[in-house]
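Enquirer: Okay, structure incoming, though there's no sequence with it:
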């Protein structure tokens, strides 16, 4: 059926192809193979077009998938021998009205970019995710690419250039330039210059490891920033939170309502991105996603109203519990289509007295900074960062899980044997609780130490999801041959530790440290750490068995290598 849809889309390209550049016979051959029912041909086609997965996330901000698609596109070109489109001069001139008529597969899919006109019908028709690109059909790409700046790269423009069919009229080009969107990221807040930047638009950055472990409570400036879209500007005076899906028609709460009508609770909780330590998986085999190091994690004191209290005030009760299973969260950050970032958690976590889920308006005793969700965000202790929705605008109690892209088509784990040709996101549950984790923050990988120091101090962090407390961290200076137990702390240095958490509610990390003698005559040390939680879960020793195509849940033993220098 899928192949039939592909063929149907391609056959409709005929009426709009008269202005196209000529292409090599290889393209026609490839098109013919699309309609082939041969199993062998289908398999080869699948291998050539596995870059199709780029499109499903094109407008949803999944730049990592896009990068994979572009790489595969180049491979596909080499495989079938597609040459660049033959040049002809002059190119036809089209008005914007003519371009607008080509906004469907039936009439062809045309777009414009910087005054040039492109016929991308074949591109869209061949790929199941093409419906996302149809949002720009008949219009300009600039509004979309302004939001997803990852597209403004030379290799993306190379691919687009192959579909060029003409130019816009001078008058329409002037109108388009006058209406060009302003940079949607221009109002983003300033960030601390020490952060290592993974992407600027949207901003994603992490602190240096040695700074992260300096403090048990991570300062907001150094807390990792994970944004999928531009940071919204929200007026706290006009802010309203919509609570829906419960008897009574819902509940609307202002920021003042949250602060005055519900008891204020404070929870110390660690948040970790699902992609933390993705760089370790990249070293084994390339994965798709931001190349996070070991510091896409932080620990803060969050204060706000309990979600449980708000849901009870909105009408939650035994009758609702009989049919409801999930609670959805929607942010005020939206893409160009008006679609907000969204996610959901199980209802049982949301309404449990022991779940400690907050609608937080303070971080470390101050109002939450814009990068971290001002004026209100969800804090779901023990659960992956992706469910801790920032700039919260809507809460919905539902029988179904959130239909958001980030709930259904991202943040899921797969077998090491699953590739982009065969991945089925519906087959895997959305990540909620995270596994046991630890990492070495000092010394850095590649550091040089003096033998005259005689001892080496190693520091790091450890945390486990689901409220499971870290009970031990083992450290080795010889690659795992021998082990020593590190000292754990749950507070600032020189201060009394925080009170032990109740069982199942250990939401905060442990910082750890060990000072050990330098092994005599050693020229190089492979330092390794591994953590154990209260359920005796322990980190896997290597990456390959847990590798997955999205680079998520990376929690193998952390290793750094240092050199010992003689005086």
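Expert: That came in fine, so what should we check first? For clarity, every value in this text was computed on a predicted model and none was experimentally measured.
Enquirer: C-alpha from now on. contacts and neighbour counts both.
Expert: OK.
Enquirer: burial of residue 259, as a residue count?
Expert: Residue 259: 15 surrounding residues under other CA atoms under 10 Å.
Enquirer: Residues contacting the longest helix seen in the chain, please?
Expert: Taking DSSP state H as the assignment, the helix of the chain that covers the most residues is helix 63-80. Residues from elsewhere that reach helix 63-80 (CA atoms under 8 Å, 6 or more residues apart in numbering): 26-27, 30, 48-55, 57-58, 83, 148, 150-151, 155-156, 288-290.
Enquirer: Toward the C-terminus, what is the element adjacent to that helix?
Expert: As assigned by DSSP states H and E, the chain's next helix or strand after helix 63-80 is strand 93-94.
Enquirer: Report the distance from that following strand to the chain centre.
Expert: Here strand 93-94 is found 40 Å from its chain centre; the criterion is CA atoms, centre = their mean, to the nearest Å.
Enquirer: And the strands in the stretch 451-567 of the chain?
Expert: 455-463, 470-476, 484-485, 487-489, 510-517, 524-533, 558-565 (DSSP state E, counting those that start in this stretch).
Enquirer: Which neighbouring elements make contact with the fourth one?
Expert: To tie it back to what came earlier, the one meant is strand 487-489. Secondary-structure packing of strand 487-489 (3 or more CA pairs under 8 Å, 6 or more residues apart in numbering; DSSP states H and E): strand 470-476, strand 510-517.
Enquirer: Out of those strands, which is the most enclosed?
Expert: Highest mean neighbour count among those (mean count of other CA atoms under 10 Å): strand 470-476, with a mean of 22.
Enquirer: relative to strand 558-565, how tilted is it?
Expert: Inter-element angle recorded for strand 470-476 and strand 558-565: 40 degrees (by axes from the mean of the first three to the mean of the last three CA atoms, to 10 degrees).
Enquirer: ok so, going back, adding distance to residue 549, write the strands of the stretch 451-567 of the chain out as TSV.
Expert: Below are the strands of the stretch 451-567 of the chain laid out as TSV (distance: least, CA to CA, whole Å):
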stretch	distance to residue 549
strand 455-463	24
strand 470-476	28
strand 484-485	34
strand 487-489	34
strand 510-517	30
strand 524-533	24
strand 558-565	20
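Enquirer: Below is an additional structure, to be compared with the one above:
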């Protein structure tokens, strides 16, 4: 039976308030939205639930969304939650004789586990209908469906970045009920990150679980090769514990069979190579994009980039051993040993052409800066894809396969892609954007730090510059007045072969600050060997994933008296 209603009045979101009537158990909009409530026959009631069955009331709630003329995107959900609270504070609804939300058992929640039945989840003692959020979830619909009909706690223990205020606000906007007080509490979940390795205390932490952190800006350009403890940490899942003696790399050969290679096999059967390469996360400098318009993703500063000397065997040599030939087409897919509770592992891929290129220098690395690979950086074996976004350099590598399509991993198909500033979470189509591979030209100022204060006299400005695809950085321009005038910085770093400039250049500029100067607006921009230059502002390159920010980097500092 349908539930008719009449939309009587509308005057904006700022006064709307969704409440539950005391007699019928229905949801109805007070203040500016007035609905004729459903007749009692619409509800299927039972002695155990005097307020009616939520399936019917849920339909009323969905019709409200249609009547309001809005599909709830993330921003709308947040706005709605805020407006609802504000309205409640100004004019709270009349007190009701029953609880403010229907009460359910875990068994009743478990019945809602697919799109057809509505997808319900619990968190704490609350019940949420997240069906309308499935397609909007940045982590993909499949991840929410893992918790369908059950508790979020086991999954949020793994993806602990959910425990942020904006995420909780989004979740609260989908609340449809509460768990019965008679239900036993959700069993405590063991910490999947309990075995993570220790980290340097100076790192600036973005998230603890999974661990994502960057070095302080003043440390970044101190060394051409980044010391392993200060190399930025980018983890998507808990760091796996791997027994190197039992470890095996599984490689699909050209005949479809699987080769199993131990670390000893790799070290004995293939020549070792050393490659100095910079690894940069696609989200480096995302904080500047978030300052313009929030992406609700990790707010990296300028430190999601580091450089190391990687030691290992060429991926090309292993693929040739497995029967692949130069000129073969396709994609090389990688899988790591880090996995979530469903068994889903981190995965990514690169074009086979890159892997088989004799000058591509793609490594299966077991050393970092002359030492055994640290756990945070992929022990005992990882991929290092020079010149390419860090997301393709899969850590804790366990499987390599070759096929006509790129990896089906979420991180290949539904993440690490660039979009127009016009694309929103309501309009995004991940299938229409290619996966990020080579990175654009980049530079940043590491010293002085933002909001620093200097005195008149000599000032040294330091930073780094790098470009993807093996393109060498040929120049870094620095301005002390916001881009009105420019000076060329001095570049330092190892000589690199044309087309194989995998590592960054460090740069510095010595300048004189005249007496009487009150403020410096320092700007840097790099130019690579293809004469690609950085865009001057963030706005035209802002995107919903907050990736590929390579706008001019700016640092404003004050000048005090000598």
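Expert: Arrived safely. Computed from a prediction, not measured in an experiment: that's the story for all the values here.
Enquirer: counterpart of residue 405 of structure 2 in structure 1?
Expert: Aligned counterpart of residue 405 of structure 2 in structure 1: residue 400 (TM-score structural alignment).
Enquirer: what's the closest of the helices and strands packed on strand 487-489 of structure 1 to residue 174 of structure 1?
Expert: For these, proximity to residue 174 of structure 1 was assessed by CA to CA; strand 510-517 is nearest, at 58.3 Å.
Enquirer: Have a look at how far, on average, the closest one is from structure 2.
Expert: Overlaying structure 2 shows strand 510-517 of structure 1 at a mean distance of 0.9 Å from the equivalent residues (mean CA distance after the TM-score superposition for structure 1).
Enquirer: which residue numbers in structure 2 go with that strand?
Expert: Counting by TM-score structural alignment, strand 510-517 of structure 1 sits on residues 505-512 of structure 2.
Enquirer: mind listing the strands for the stretch 51-200 of structure 2?
Expert: Taking DSSP E, counting those that start in this stretch, the strands of the stretch 51-200 of structure 2 run over residues 103-104, 113-114, 118-123, 126-129, 175-179.
Enquirer: Switch those over to CSV; also include distance to residue 186 of structure 2 and mean neighbour count.
Expert: CSV is the format used below for the strands of the stretch 51-200 of structure 2 (distance: least, CA to CA, whole Å; neighbours: other CA atoms under 10 Å):
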stretch, distance to residue 186 of structure 2, mean neighbour count
strand 103-104, 14, 22
strand 113-114, 18, 16
strand 118-123, 9, 23
strand 126-129, 12, 22
strand 175-179, 11, 21
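Enquirer: Can you add distance to residue 372 of structure 2 and give those back as JSON lines?
Expert: Shown next, in JSON lines, are those (distance: least, CA to CA, whole Å):
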{"stretch": "strand 103-104", "distance to residue 372 of structure 2": "53"}
{"stretch": "strand 113-114", "distance to residue 372 of structure 2": "46"}
{"stretch": "strand 118-123", "distance to residue 372 of structure 2": "42"}
{"stretch": "strand 126-129", "distance to residue 372 of structure 2": "47"}
{"stretch": "strand 175-179", "distance to residue 372 of structure 2": "49"}
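Enquirer: Show me which residues of the longest helix of structure 1 are buried.
Expert: 63, 64, 65, 66, 67, 68, 69, 70, 72, 73, 76 (16 or more other CA atoms under 10 Å).
Enquirer: out of these, who's nearest residue 91 of structure 1?
Expert: Checking those against residue 91 of structure 1 with CA to CA, the nearest one is residue 73 at 25.5 Å.
Enquirer: Residue 541 of structure 1 versus that closest one, what's the distance?
Expert: Using CA to CA, to the nearest Å, residue 73 of structure 1 is found at 35 Å from residue 541 of structure 1.
Enquirer: helix/strand/coil for residue 267 of structure 1?
Expert: With DSSP: H, G, I helix; E, B strand; the rest coil as the basis, residue 267 of structure 1 sits in strand.
Enquirer: which residues sit in contact with it?
Expert: Neighbour list for residue 267 of structure 1: 301, 302, 303, 356 [criterion: CA under 8 Å, 6+ apart].
Enquirer: from those residues, which two are the most distant?
Expert: The span of these, defined through CA to CA, is set by 301 and 356 at 12.4 Å.
Enquirer: More neighbours: which of the two?
Expert: A direct count of neighbours by other CA under 10 Å for residue 301 of structure 1 and residue 356 places residue 356 higher, at 24 against 19.
Enquirer: what lines up against that one once you look at structure 2?
Expert: Aligned by TM-score structural alignment, residue 356 of structure 1 pairs with residue 361 of structure 2.
Enquirer: residues near residue 338 of structure 1, how many?
Expert: The burial count for residue 338 of structure 1: 9, using other CA under 10 Å.
Enquirer: before we move on, back to that, which stretch among the strands of the stretch 451-567 of structure 1 approaches residue 545 of structure 1 most closely?
Expert: Ranking the strands of the stretch 451-567 of structure 1 by proximity to residue 545 of structure 1 (CA to CA) places strand 558-565 first, at 14.7 Å.
Enquirer: residues in structure 2 matched by that closest one, start to end?
Expert: Going by TM-score structural alignment: strand 558-565 of structure 1 matches residues 553-560.
Enquirer: what does that stretch rub up against?
Expert: Here stretch 553-560 of structure 2 makes contact (CA under 8 Å, 6+ apart) with 443-445, 448-456, 482, 517-525.
Enquirer: And that stretch, how far out from the chain middle?
Expert: On CA atoms, centre = their mean, the centre of stretch 553-560 of structure 2 falls 30 Å from the chain's centre.
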